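Engineer: what follows is a predicted protein model with its sequence.
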Amino acid sequence: MLQEISNYLDQISALVLKIPSRNVEKLAMIILDAYARGSRIFIFGNGGGSATSSHFACDLAKGTAVPGKPRLKAISLADNVPMITAWANDTDYTNTFGEQLKNLVEKDDVVIGLSGSGMSPNVINAFRVANEAGAVSVLFSGFEGGAAVEVARESIVVPSEDMQQIEDVHLILCHIVFRMVRNRIWGKGTGAASSQC
């Protein structure tokens, strides 16, 4: 079992190193630009992506807070269970995120969807709503991006077909982006201490 642990960690490390740093930096800048404008960040996904969207939104909204400074407006659409189930039950599951966005999204907001396969219809539909509103749509995916990579304006694709490893790398990248954003909002360059979220 020890070898299995070692192999898994080696595989995760190798995948992280394959992600272009420029893509990660670009997402951090997109979020910082949205913060400077007072725009909002909407995040969502299914299954593990849903959990990561909640985690990422928490980090961005709470972990960047500074007394006396404006707050970063990050919201996980995956957290609104009544809204998700209402749209899924009354229409179709593909509407669970897109219909929420129709109430909320505005030009220059940032819409981040997590889909390990890149084939989640509700994530793809939400990107279309975001694009139509003039928001910046960003995909986190694996499996070469699936169909969603053709719809999202920006993407970070983990070069793997292992769903657990894709999800692990997504959370690592979310933490990297969060720390880059937090450090600049805090005005501490790259040396800020850890957040508690």
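Structural biologist: Sure, I can see it.

Engineer: CA atoms for contacts and neighbours, from now on please.
Structural biologist: Noted.

Engineer: how close does the closest residue to Leu171 other than its chain neighbours get to His170?
Structural biologist: Nearest non-adjacent residue to Leu171, counting by CA to CA, 6 or more residues apart in numbering: Thr52, 6.2 Å away. From Thr52 across to His170, the span is 8 Å (CA to CA, to the nearest Å).

Engineer: more crowded one of those two?
Structural biologist: Ranked by neighbour count (other CA atoms under 10 Å), Thr52 and His170 place His170 first, with 27 against 24.

Engineer: any idea how far that one is from Gly189?
Structural biologist: 23 Å.

Engineer: same question for Glu161.
Structural biologist: According to CA to CA, Glu161 stands 35 Å off from Gly189.

Engineer: before we move on, what about Tyr35?
Structural biologist: Tyr35 is 17 Å from Gly189, by CA to CA.

Engineer: ok, Met163 next?
Structural biologist: Distance, Met163 to Gly189, by CA to CA: 34 Å.

Engineer: do Lys18 as well
Structural biologist: Taking CA to CA, one finds Lys18 at 25 Å from Gly189.

Engineer: how about Arg71, secondary structure?
Structural biologist: coil (DSSP: H, G, I helix; E, B strand; the rest coil).

Engineer: also Leu139?
Structural biologist: strand.

Engineer: residues near the closest residue to it other than its chain neighbours, how many?
Structural biologist: Closest residue to Leu139 apart from its sequence neighbours, by CA to CA, 6+ apart: Ser155 at 4.5 Å. Residues lying near Ser155 (other CA under 10 Å) number 23.

Engineer: also this one, for the comparison:
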Amino acid sequence: MMGTESTGFLYPFLDAEERNADALLADLAASAQAKARESAALQRATLEECAEQITAAAAAMAERFARGGRMYTFGNGGSSTDAATLADLFSRPPHGRPLPAWSLAANQAVLTALGNDVGFDLVFSRQLIAHSGQADIAVALSTSGNSEDLTVALAEAKRRGLLTIGFAGYDGGRFATDGNVDFCFVVRSQSVHRIQESQALLGYQLWATVQQHLAGGEGPR
């Protein structure tokens, strides 16, 4: 049964006493504009903070792709969708060179079989054991940076010699501290929505910089 927690902290106009349609629409517009400004400011700050890491990570990724490496992405819930979007951007780009990339959550049969037979904590690490090689890249997306199935997979990827990349929010969680992530991009926010919006932009910037390296450039200016 669903809880009765108020949503007023997200959408205060929904719980307002005001029932005038024009006033409610004005409140809705103001709320949307405030969230857009907040998101844009966070994206700018995150890109600035992560700029050097993006350049370094993209160079390392390009080197692995040039050696025939593949990229595996994974996440839970909304982050799983973001991981699939990132894999699709690399494998079917709007322009530039298509690169081998797969979301490890894409195959429902494999995911549910592993969850049922060996436990959900191993659904991604077991796939890396089965498919990955030392030239490959593992990319985990999370808002907390603490999900057990993701940290287990990153530890396995690190043991197998893969390049490991993590996207996290808040303070980075275990992604930022356990030593298994070569490049950790942290979106410093307490809002899941804002974290995922900034992570999407970071992923796009990472892809664009990889493409620049593979084309012989130094990265986007």
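Structural biologist: Cool, the structure landed. This structure is a prediction, so every number in the text was calculated from the model and none was measured.

Engineer: looking for the alignment partner of His131 of the second structure in the first structure.
Structural biologist: Matched across to the first structure, His131 of the second structure falls on Leu104, judged by TM-score structural alignment.

Engineer: give the contact list for the aligned residue in the second structure for Val136 of the first structure.
Structural biologist: Alignment note (TM-score structural alignment): Val136 of the first structure maps to Leu163 of the second structure. Residues in contact with Leu163 of the second structure (CA atoms under 8 Å, 6 or more residues apart in numbering) are Ala60, Met61, Ala135, Asp136, Ile137, Ala138, Ala157, Asp182.

Engineer: distance of Leu163 of the second structure relative to Val187 of the second structure?
Structural biologist: 20 Å.

Engineer: let me see the ranges of the strands in the first structure.
Structural biologist: 40-45, 73-76, 110-115, 136-141, 154-157 (DSSP state E).

Engineer: sorry, back to before: pretty sure the residue nearest to Leu139 of the first structure is touching Glu144, no?
Structural biologist: No. Under the criterion of CA atoms under 8 Å, Ser155 of the first structure makes no contact with Glu144, lying 10.4 Å away.

Engineer: the equivalent of Ala45 of the second structure over in the first structure and Leu173 of the first structure, how far apart?
Structural biologist: With TM-score structural alignment as the criterion, Ala45 of the second structure lines up with Lys18 in the first structure. Distance of Lys18 of the first structure to Leu173 of the first structure, given as CA to CA: 12 Å.

Engineer: so which of these two has more stuff around it?
Structural biologist: Each of Lys18 of the first structure and Leu173 has its neighbours counted (other CA under 10 Å); Leu173 has more, 19 against 11.

Engineer: what's the counterpart of Gln205 of the second structure in the first structure?
Structural biologist: Match for Gln205 of the second structure (TM-score structural alignment): Ile176.

Engineer: skip the chain neighbours and tell me the closest residue to that match.
Structural biologist: Ile176 of the first structure's closest residue in space is Val24 (CA to CA, 6+ apart), at 8.0 Å.

Engineer: quick one: that neighbour from Asn131 of the first structure, how far?
Structural biologist: Distance from Val24 of the first structure to Asn131 of the first structure, by CA to CA: 21 Å.

Engineer: more neighbours: which of these two?
Structural biologist: Asn131 (21 against 18).

Engineer: check contacts around that one.
Structural biologist: Here Asn131 of the first structure is in contact with Ser137, Ala152, Arg153 (CA under 8 Å, 6+ apart).

Engineer: buried sites along stretch 24-40 of the first structure?
Structural biologist: Val24, Leu27, Ala28, Ile30, Ile31, Leu32, Ala34, Tyr35, Ser39, Arg40 (16 or more other CA atoms under 10 Å).
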